[in-house]
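S.K.: Here is the input, now give the coordinates:
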Amino acid sequence: MRVTVPTVDVTAVPEDGLLLDVREHDEWAAGHAEDALHIPMSEFVDRYDEVTEAVGGGRRVHVVCRVGGRSAQVTQYLIGHGFDAVNVDGGMLAWEAAGRPLIADSSDPAHIL
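M.R.: As a prediction, this is how the structure comes out:
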């Protein structure tokens, strides 16, 4: 049985919402949302407590990667552990295309890898 992962459009992610970016370090450094929580999928299980701390009073977790595959897996994991989580449809590529703000960890202009 295939489970459908709930998704939201990038425009539906509130500016003060909890955005969990599960891309790898090089992807993050090239361009990311300013207030996102960065926990690469490869480190997610080891850093799971950071998500619990960030959620606090039951905030919805908006999970994002480059296009949506990795974030869908993490969203499914979080839902299975009782979180209110949704996958951001189209990932950071859609975020960038929608004109949502990006910053980079270098002097180069922010872009999505």
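
S.K.: alpha carbons only for contacts and neighbour counts from here, please
M.R.: Will do.

S.K.: And the helices in the protein?
M.R.: 25-30, 48-55, 69-80, 91-97 (DSSP state H).

S.K.: Can you redo those as JSON lines, where the extra columns are mean neighbour count?
M.R.: Converted to JSON lines, the helices of the chain look like this (neighbours: other C-alpha atoms under 10 Å):
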{"stretch": "helix 25-30", "mean neighbour count": "17"}
{"stretch": "helix 48-55", "mean neighbour count": "13"}
{"stretch": "helix 69-80", "mean neighbour count": "19"}
{"stretch": "helix 91-97", "mean neighbour count": "20"}
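
S.K.: Here is the second sequence; please produce its structure so I can put it next to the first one:
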Amino acid sequence: MLLDVREADEYRAGHAPGALHLPLSRLAADADVPGSQGGRSLVLICRSGSRSQDAARLLADRGVASVDVIGGLRDWAEQGLPVRDAHGRAGVVI
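M.R.: Down below sits the predicted model:
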């Protein structure tokens, strides 16, 4: 499960198709993590990889295993992988 930990305006502007949105700020406030109990692997993404690393550490402290996308959505887009906005159109990474 791909979990985007950026803030709402960033997510709406452009995200990986199928990514769920849970901002790091909510994660730090102990928000429930979707899928963390279902045995599904969590893959975390942000713009550059910094916030997703912070999120991975927070989750590890809770006993939830995850990995982060090194280079974040910026590198994702540079590799030609799709980025969609809140309406499903071509998005941008901000």
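
S.K.: between the helices of the first structure, which gets nearest to residue 106 of the first structure?
M.R.: helix 25-30 (7.2 Å; C-alpha to C-alpha).

S.K.: And for the nearest residue to residue 101 of the first structure once chain neighbours are set aside, the neighbour number?
M.R.: Nearest non-adjacent residue to residue 101 of the first structure, counting by C-alpha to C-alpha, 6 or more residues apart in numbering: residue 33, 6.3 Å away. Per other C-alpha atoms under 10 Å, the neighbour tally for residue 33 of the first structure reads 21.

S.K.: The second structure: which residue goes with residue 33 of the first structure?
M.R.: With TM-score structural alignment defining the correspondence, residue 33 of the first structure maps onto residue 16 in the second structure.

S.K.: wait, its match sits on residue 88?
M.R.: No: applying C-alpha atoms under 8 Å, one finds residue 16 of the second structure not in contact with residue 88, separated by 10.2 Å.
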